[in-house]
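Colleague: Below: sequence and its predicted model.
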Amino acid sequence: MKIVIQRVSRASVTISNNKVADIKNGLLVLLGIVDDDTQEDINFLVRKIANLRIFNDENEVMNNSLLDVNGEVIVVSQFTLQAATKKGNRPSYIKAAKPVIAIPLYENFVQTLETAICKKVQTGEFGADMKVELLNDGPVTIIIDSKNKE
């Protein structure tokens, strides 16, 4: 499971001209799932999202977590994070989990994150053509792969 975390001043997701998610201060999380991802991967990444100290404190030093600043979150499923690009110029998405596996993991990820931060997590729509807008604050962008814990 891979995530891209972006600290945002604002972010939104629009599907068919309908805004389905809209946050101010918080995180936009792009989530890429593979077949062998488990609850252990979810728990690891959720702990990181909730506790990473990537928000500024009163001295403009990144000492605060999402929990500390009571930030909001949007999670967007993005299978392209699992692209293989070593051969040729056309990315291969063979490692990305098929919907029958990915959807339950995606939903579980969102629910586990909601429990961890004690608030509703906004989302895009799995498999939809989404327009994601964000104002990256910093910019701060962090990539985490749950398979690289050590």
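Modeller: Right, received. Where do you want to start? Numbering: from 1, shown residues only.
Colleague: going forward, measure contacts and count neighbours with C-alpha atoms only.
Modeller: OK.
Colleague: Tell me the residue in this structure that is farthest from the middle.
Modeller: Most distant from the centre of the chain: residue 88, at 27.9 Å, with distances by CA atoms, centre = their mean.
Colleague: Could you check how far the residue positioned nearest the centre of the chain is from residue 90?
Modeller: Closest residue to the average C-alpha location of the chain: residue 29 at 2.0 Å, with CA atoms, centre = their mean. Distance of residue 29 to residue 90, computed by CA to CA, to the nearest Å: 25 Å.
Colleague: next one: residue 53
Modeller: According to CA to CA, residue 53 stands 36 Å off from residue 90.
Colleague: of those two, who's got more company?
Modeller: residue 53 (17 against 10; other CA atoms under 10 Å).
Colleague: which residues in this protein form helices?
Modeller: For the chain, helices defined by DSSP state H occupy the ranges 39-51, 66-69, 99-117.
Colleague: Any chance of a markdown table for the ones you listed, columns mean neighbour count and distance to residue 127?
Modeller: Formatted as a markdown table, these follow (neighbours: other CA atoms under 10 Å; distance: least, CA to CA, whole Å):
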| stretch | mean neighbour count | distance to residue 127 |
| --- | --- | --- |
| helix 39-51 | 17 | 20 |
| helix 66-69 | 17 | 27 |
| helix 99-117 | 17 | 8 |
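Colleague: Adding distance to residue 134, write these out as a markdown table.
Modeller: A markdown table is the format used below for those (distance: least, CA to CA, whole Å):
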| stretch | distance to residue 134 |
| --- | --- |
| helix 39-51 | 18 |
| helix 66-69 | 17 |
| helix 99-117 | 20 |
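Colleague: and the comparison structure, right after this:
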Amino acid sequence: MKALIQRVTSAKVTVGDELISIIGRGCCVLIGISQNDTLKDVEYIRARKLLSIRLFDDDVGKRWQHSVKDKNFELLCISQFTLYNRLKGNKPDFHLAMQGTEAFNLYNTLLNKLREQYSEDKIKDGVFGAMMQVHIQNDGPVTIEIESPRSSETVSSKESSTFSIQL
């Protein structure tokens, strides 16, 4: 599982002309789910990173001291299978991304666990599988990428085996 975390002063997601979610200060998190992700990957991203990564200043301006949870800020989570892309020539290939119902269920599990550990009203999301417009006011800008250890190992081993086959 991969998360691209952007510190924001505000963010919103729309589908067509419909406003789906909006947050103030916090993080907009793009979530990619690989085909081999499990509940262990959800736990790594949720428990070890999203709610505890220190991206915010303290009250006297010292950087990297507080998490979203420490500051009582919000998270806007957006499912984004394109984070698990590989280029074949100039065309993106998404075969490493988990598909359909399985991805939907794992994504919702992540959201539910975030809400349980933090606050239901502080965790917002988009519409899984929809063509969304994500509007952010990046703060810094600060953008951090994290990936669960099993996902990065799986992707690396697949890339290595694909590369060796192509030689």
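Modeller: Yes, it's here. If you're wondering where the values come from, they're calculated on a predicted model, not measured in any experiment.
Colleague: if we can go back for a sec, what residue of the second structure matches up with the residue nearest to the centre of the first structure?
Modeller: Structural alignment (TM-score structural alignment) places residue 29 of the first structure against residue 29 in the second structure.
Colleague: repeat for residue 76 of the first structure
Modeller: Under the alignment (TM-score structural alignment), residue 76 of the first structure pairs with residue 78 of the second structure.
Colleague: how about the residue nearest to its match when sequence neighbours are not counted, what does it touch?
Modeller: Of all residues not flanking residue 78 of the second structure in the chain, residue 30 sits nearest, at 4.8 Å (CA to CA, 6 or more residues apart in numbering). By CA atoms under 8 Å, 6 or more residues apart in numbering, the contact list for residue 30 of the second structure reads 3-5, 77-80.
Colleague: how about residue 64 of the second structure, what's its partner in the first structure?
Modeller: With TM-score structural alignment as the matching criterion, the partner of residue 64 of the second structure in the first structure is residue 62.
Colleague: neighbours around the closest residue to its match other than its chain neighbours, how many?
Modeller: Closest residue in space to residue 62 of the first structure, ignoring its immediate chain neighbours: residue 56 at 4.2 Å, by CA to CA, 6+ apart. By the criterion of other CA under 10 Å, residue 56 of the first structure has 14 neighbours.
Colleague: wait, isn't residue 56 of the first structure in contact with residue 68?
Modeller: No. Look at residue 56 of the first structure against residue 68 with CA atoms under 8 Å: they stay out of range, at 10.1 Å.
Colleague: distance of the residue nearest to the centre of the first structure from residue 113 of the first structure?
Modeller: For residue 29 of the first structure, the distance to residue 113 of the first structure - CA to CA - is 11 Å.
Colleague: can you give me the strands for the second structure?
Modeller: Counting by DSSP state E, the second structure has strands at residues 2-15, 18-23, 26-32, 74-79, 86-88, 91-93, 123-125, 133-147.
Colleague: Could you dump those into JSON lines with distance to residue 44 of the second structure added?
Modeller: Putting the strands of the second structure into JSON lines (distance: least, CA to CA, whole Å) gives the following:
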{"stretch": "strand 2-15", "distance to residue 44 of the second structure": "10"}
{"stretch": "strand 18-23", "distance to residue 44 of the second structure": "24"}
{"stretch": "strand 26-32", "distance to residue 44 of the second structure": "13"}
{"stretch": "strand 74-79", "distance to residue 44 of the second structure": "16"}
{"stretch": "strand 86-88", "distance to residue 44 of the second structure": "24"}
{"stretch": "strand 91-93", "distance to residue 44 of the second structure": "26"}
{"stretch": "strand 123-125", "distance to residue 44 of the second structure": "17"}
{"stretch": "strand 133-147", "distance to residue 44 of the second structure": "9"}
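Colleague: among the ones you listed, which is nearest residue 99 of the second structure?
Modeller: Nearest to residue 99 of the second structure, of all the strands of the second structure, is strand 26-32, at 10.9 Å by CA to CA.
Colleague: Now do the closest one against strand 2-15: the angle between them, please.
Modeller: Relative orientation of strand 26-32 of the second structure versus strand 2-15 (axes from the mean of the first three to the mean of the last three CA atoms, to 10 degrees): 110 degrees.
Colleague: in strand 26-32 of the second structure, what's buried?
Modeller: Going by neighbour count (16 or more other CA atoms under 10 Å), the buried part of strand 26-32 of the second structure is 26-32.
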